[in-house]
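Colleague: coordinates only, sequence not included:
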């Protein structure tokens, strides 16, 4: 076997391994339990569409339910849709058996700052590509990976908040704050809070 044939076999093997790893990653992502919803739809439509288990509503009540396992959010609006990482805290609030809002923390544990910024910036990028726009930017600028933002987030008395609008349909509030993790008391850990509801318009 000549050197050219050996090189071709190696490239083919490398490509095959890369494809298998990609497929495995896609399958792992698709296998994660998810709550798939859009604000304002019937709660039962969300239950039927989702792969994560969540309790039914109590007729005539205003309340919330939490998935029975860690789950990612898939926001299924055809224009403004986005996907979060797995979440441990995930509350779906309903009113008159329709979804009113969502409040969640798109993480399964308090995170280091680099990992926190990765999630926050990915969410903002998904929103930007989907046509969401920043709101109230004079007082609440969007998050960025900059020395100024890092210093601000490290300050336990400040943290950060950003607001985004999806036209006249939805709004999000994204909050990052320092968190004292009792399991890792010497580390700087952070919590992300994401709230989604119907839009009240720009302010």
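Modeller: Thanks, I have the structure now. Keep in mind that this is a model prediction, so the values were computed, not measured.
Colleague: Could you use CA atoms for every contact and neighbour count after this?
Modeller: Will do.
Colleague: Residue for residue, what is the longest helix this protein has?
Modeller: helix 3-31 (DSSP state H).
Colleague: what about the strands in this protein?
Modeller: 34-37, 62-65, 72-75, 82-83, 89-95, 98-105, 133-135, 160-166, 170-179, 189-198 (DSSP state E).
Colleague: For the second one, give me every contacting residue.
Modeller: Strand 62-65 has contacts (Cα atoms under 8 Å, 6 or more residues apart in numbering) with 54, 55, 56, 57, 91, 92, 93, 94, 95, 96.
Colleague: circling back: so which of the strands of the chain gets nearest residue 13?
Modeller: strand 82-83 (32.7 Å; Cα to Cα).
Colleague: Any idea how many residues pack against the nearest residue to residue 100 once chain neighbours are set aside?
Modeller: Computed as Cα to Cα, 6 or more residues apart in numbering, the closest residue to residue 100 that is not its neighbour in sequence is residue 94, at 4.8 Å. Neighbour count of residue 94, defined by other Cα atoms under 10 Å: 24.
Colleague: just checking, what packs against the longest helix of the chain?
Modeller: Identification of packing neighbours for helix 3-31 by 3 or more Cα pairs under 8 Å, 6 or more residues apart in numbering; DSSP states H and E yields no helix or strand.
Colleague: put this beside the first:
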């Protein structure tokens, strides 16, 4: 019986890993090049356009695997996903880590998982008094349900990167009677004052 349970567990783990491996992925590091990104990614990307400052988008929904030995993280698959370049070098990422507007429970799972990854990897919350991290609390849920509020939080990785994370209500024309939410994530080298409260 134990052997059978072990075989089933091993098979299930293999299937999960295969699904993750098969999911299109954009793998990149800040300061890396367009060519490096292509070599490390499994998702097809729009072609290189020579020029000083430009941006590109994946040709399919894809998750982000942000490569850094200390501060790396992975997002869910995204439909809106842009990578900006300056002289072929990656300067910033802007994305919505979701395929479609999500229900509140689902969108909270996404942002809480991202925040857990950042905390575990040494990122620090910036301005926690004015822009605290998201949490699954009645207060946060009420704020997010208010179409005039939503939430914003900022995170910093040492002196290397900053992340802006925004979440709010979104009127989804496909589901006009449902509360749906969008996330915006922007990642770049530090652009805001670096002190944390």
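Modeller: That came through, no problem. All of these numbers come straight from a predicted model, not from anything done at the bench.
Colleague: What's the TM-score once they're superposed?
Modeller: Put the two chains on top of each other and the TM-score (TM-score structural alignment, normalised by the length of structure 2) is 0.94; 194 aligned residues with a Cα RMSD of 1.2 Å.
Colleague: circling back: residue 141 of structure 1 is nearest to which of the strands of structure 1?
Modeller: Per Cα to Cα, nearest to residue 141 of structure 1 of the strands of structure 1: strand 160-166, 6.0 Å.
Colleague: corresponding residues in structure 2 for that closest one?
Modeller: With TM-score structural alignment applied, strand 160-166 of structure 1 matches the range 151-157 in structure 2.
Colleague: What residue in structure 2 is paired with residue 105 of structure 1?
Modeller: Checking TM-score structural alignment: residue 105 of structure 1 goes with residue 96.
Colleague: Need the nearest residue in space to that match, chain neighbours excluded.
Modeller: residue 184 (4.7 Å).
Colleague: and the residue nearest in space to the middle of structure 1, how far is that from residue 128 of structure 1?
Modeller: Nearest to the centroid of the C-alpha atoms of structure 1, with distances taken as Cα atoms, centre = their mean, sits residue 84, at 2.4 Å. Here the criterion is Cα to Cα, to the nearest Å. By it, residue 84 of structure 1 lies 15 Å from residue 128 of structure 1.
Colleague: still on that earlier bit, next, work out how far apart the alignment partner in structure 2 of the residue nearest to residue 100 of structure 1 and residue 153 of structure 2 are.
Modeller: Matched to structure 2 by TM-score structural alignment, residue 94 of structure 1 sits across from residue 85. According to Cα to Cα, residue 85 of structure 2 stands 25 Å off from residue 153 of structure 2.
Colleague: before we move on, back to that, please check the contacts of strand 62-65 of structure 1 and keep the buried ones.
Modeller: 54, 57, 91, 92, 93, 94, 95 (16 or more other Cα atoms under 10 Å).
Colleague: Looks like the first one contacts residue 46 (just checking).
Modeller: This points to residue 54 of structure 1. No - contact criterion Cα atoms under 8 Å: residue 54 of structure 1 and residue 46 do not qualify, at 9.4 Å.
Colleague: ok now do the spatially closest residue to residue 165 of structure 1 that is not a sequence neighbour, which residues does it touch?
Modeller: Leaving aside its chain neighbours, residue 165 of structure 1 sits nearest to residue 171 (4.5 Å; criterion: Cα to Cα, 6+ apart). Contacts for residue 171 of structure 1 were tallied using Cα under 8 Å, 6+ apart; they are 163, 164, 165, 196, 197, 198, 199, 200.
Colleague: Map the fourth one onto structure 2.
Modeller: In structure 2, residue 196 of structure 1 lines up with residue 187, judged by TM-score structural alignment.
Colleague: okay but that match is in contact with residue 93, surely?
Modeller: Yes - Residue 187 of structure 2 lies in contact with residue 93 (Cα under 8 Å); the separation is 5.2 Å.
Colleague: Which residue of structure 1 sits opposite residue 107 of structure 2 in the alignment?
Modeller: Under TM-score structural alignment, residue 107 of structure 2 pairs with residue 116 in structure 1.
Colleague: residues near the closest residue to its match other than its chain neighbours, how many?
Modeller: Setting aside the residues directly before and after it, residue 116 of structure 1 is nearest to residue 190 in space (Cα to Cα, 6+ apart), at 6.7 Å. Residue 190 of structure 1: 23 surrounding residues under other Cα under 10 Å.
Colleague: Perfect, that will be all.
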